[in-house]
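Trainee: dropping the sequence and predicted coords here.
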Amino acid sequence: MSGVAARRSESVAGQVVVGVSDSLGGLAALRAAAEQARRSGRVLVAVHAWEPPEGEGMYARRPDRQWARHWHGEARARLDRAFAEALGGPPRDVDLVRRVVRARPGRALRDAVAGPDDLLVIGVHPRRMWRGRIHRYVVAHAGCPVLTVPAPPLARHELRALRRASAHDFAAAGPAD
């Protein structure tokens, strides 16, 4: 029996749903959710929500399917990059479902939850842990336990360096591989 199949027979009911973004909190949430799925034998459901950059209201006035396909592709690429940055790629030791959803993040996460046995994992900025709009929404509407994962703290000198950085500083380092 394979490792994933063996864990599935010992698994906890439900799934682990994680809101994925490329923020530090989102990457930390993805790592924590993968670990929760690994330990419990649950399916990991990674959700990346997106909306047209001009907003749904403006898009409704001038719909363009090609433009929407472009931004859907960008959202899928961001989800793939988040896995690469957080975990070095998709985890091979858990069952994984990836969802790129055109919706507000809170609603997309709420809709991904299948029942009270699920675990919803979201990342937050440490200073806004209890005030974030998405956090408040999912806690009120998810219908399952919510694990809040703070972004890793940065040292003061790192924060100062980031505040002083310009686009030129990043371009000087060359393209990322």
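Mentor: Structure's in. What do you need?
Trainee: all contacts plus neighbour counts: C-alpha atoms, from now on.
Mentor: OK.
Trainee: tell me the contacts of the most centrally placed residue in the chain?
Mentor: The centre of the chain sits closest to Val20, judged by Cα atoms, centre = their mean, with a distance of 0.7 Å. Counting by Cα atoms under 8 Å, 6 or more residues apart in numbering, Val20 touches 26-27, 29-30, 46-49, 79, 82, 122.
Trainee: which parts of the longest helix along the chain are buried?
Mentor: Determined from DSSP state H, the single longest helix within the chain is helix 65-87. Buried residues in helix 65-87, defined by neighbour count with 16 or more other Cα atoms under 10 Å: 68, 71-72, 75-76, 78-83, 86.
Trainee: same question for stretch 16-35.
Mentor: 16-22, 24-35.
Trainee: can you give me the end-to-end span of it?
Mentor: Across stretch 16-35, the terminal residues are separated by 10 Å (Cα to Cα, to the nearest Å).
Trainee: run the chain-centre distance for it.
Mentor: Its chain's C-alpha centre and that of stretch 16-35 lie 5 Å apart, by Cα atoms, centre = their mean, to the nearest Å.
Trainee: what do you get for stretch 51-68?
Mentor: Offset of stretch 51-68 from its chain centre (Cα atoms, centre = their mean): 23 Å.
Trainee: give me the contacts around it.
Mentor: Stretch 51-68 is contacted from outside by 71, 102-104, using Cα under 8 Å, 6+ apart.
Trainee: any of those buried? List them.
Mentor: Buried among those (16+ other Cα under 10 Å): 71, 102.
Trainee: filter the contacts of stretch 51-68 down to just the ones in helices.
Mentor: Those of the contacts of stretch 51-68 lying in helices (DSSP H): Trp71.
Trainee: one more to weigh against that first structure:
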Amino acid sequence: MHGSGRQQGGAAPRVVVGVSGSLGSLAALHRGAAEAWERGAELLPVLAWEPPGGEFGYRRSPCPPLLAAVRDAAEQRLRTALDEAFGGADPGVPLRPVVIRGETGPALVDVADRPGDLLVLGRGGGLLRRRLRRSVSAYCARTAGCPVLTVPTPELLAELRQLEASHRRWARPEAELLPVRG
């Protein structure tokens, strides 16, 4: 059943979705659109970006043309993700894409700042990626003032990762291959 379209206090309900362009974030976009439809809510796909080297690096060595290029690339990445998620079709709910400068977790929490919001996130990348970067979903779950929904990795992606891991385990370096005599 389609939701009523209003939260307490008269503010329109919103579903905020973290988008990176990964398959996990595309799955989150699909789930976010379904949640927005159910709630009669506006869908806010959010892509956060930072200057190369982070904010500290940019303050030490500012380069406005580079900053503009990175921002433009982030906007294009969000447009591409929306096209890939919905195939260029209307998702069937009000849509307001947001590109925001900042670290991903804090930026998402800043956008999803209403108690009636729902923040939807895809599960992060592989094990190495999770070790190198702190978990956005864990950060958001700890600090968001609204419910956080984490969408599991799509089955196809999980299967591809397993296949890739088994291939690496069994692949032999070229140096170990013996020459073929003809």
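Mentor: Received the coordinates, thanks. None of the values given here were measured: they were computed from a predicted structure.
Trainee: quantify their similarity with the TM-score.
Mentor: Laid over one another, the chains give 0.77 as their TM-score (TM-score structural alignment, normalised by the length of the first structure), with 156 aligned residues with a Cα RMSD of 2.7 Å.
Trainee: ok, back up a step: need the contacts of Val20 of the first structure in TSV (columns: distance to Arg133 of the first structure).
Mentor: Putting those into TSV (distance: Cα to Cα, whole Å) gives the following:
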residue	distance to Arg133 of the first structure
Gly26	15
Leu27	18
Ala29	17
Leu30	19
Ala46	20
Val47	17
His48	16
Ala49	15
Leu79	21
Ala82	22
Ile122	12
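Trainee: and which of the residues you listed is nearest to Arg110 of the first structure?
Mentor: Set against Arg110 of the first structure, the nearest of those by Cα to Cα is Val47 (10.4 Å).
Trainee: where does the residue nearest to Val18 of the first structure when sequence neighbours are not counted land in three-state SS?
Mentor: Computed as Cα to Cα, 6 or more residues apart in numbering, the closest residue to Val18 of the first structure that is not its neighbour in sequence is Val121, at 4.6 Å. Using DSSP: H, G, I helix; E, B strand; the rest coil, the structure places Val121 of the first structure in strand.
Trainee: mean shift between the strand ranked longest in the second structure and the first structure?
Mentor: Longest strand of the second structure, by residue count under DSSP state E: strand 42-49. Here the mean offset of strand 42-49 of the second structure against the first structure after fitting is 0.6 Å, by mean Cα distance after the TM-score superposition for the first structure.
Trainee: and the angle for that strand with strand 118-122?
Mentor: Interaxial angle, strand 42-49 of the second structure versus strand 118-122 (axes from the mean of the first three to the mean of the last three Cα atoms, to 10 degrees): 50 degrees.
Trainee: okay, angle between strand 42-49 of the second structure and helix 64-86 too, please.
Mentor: Interaxial angle of strand 42-49 of the second structure relative to helix 64-86 (the same axes, to 10 degrees): 140 degrees.
Trainee: which bit of the first structure covers strand 42-49 of the second structure?
Mentor: Using TM-score structural alignment, strand 42-49 of the second structure corresponds to residues 43-50 of the first structure.
Trainee: can you pull the buried residues of stretch 106-126 of the first structure?
Mentor: So stretch 106-126 of the first structure, judged by 16+ other Cα under 10 Å, has buried residues 106-110, 112-113, 115, 118-125.
Trainee: farthest pair in the residues you listed?
Mentor: The largest separation in those, counting by Cα to Cα, is between Gly115 and His125 at 26.6 Å.
Trainee: please name the residues that touch Thr104 of the second structure.
Mentor: By Cα under 8 Å, 6+ apart, the neighbours of Thr104 of the second structure are 47-49, 136.
Trainee: return the closest of those with respect to His2 of the second structure.
Mentor: Leu47 (26.8 Å).
Trainee: is it true that that closest one touches Val98?
Mentor: Yes - Leu47 of the second structure is within contact range of Val98, at 6.4 Å (criterion: Cα atoms under 8 Å).
Trainee: who are the contact partners of the residue lying closest to Glu85 of the first structure once chain neighbours are set aside?
Mentor: Excluding the flanking residues, the one nearest Glu85 of the first structure by Cα to Cα, 6+ apart is Leu27, at 7.5 Å. Residues counted as contacts of Leu27 of the first structure (Cα under 8 Å, 6+ apart) are 20-21, 82, 85-86, 123, 151.
Trainee: Pro152 of the second structure too?
Mentor: By Cα under 8 Å, 6+ apart, the neighbours of Pro152 of the second structure are 24, 122-123.
Trainee: the same query, at a cut-off of 6 Å, please.
Mentor: Shown in contact with Pro152 of the second structure (Cα atoms under 6 Å, 6 or more residues apart in numbering): Arg123.
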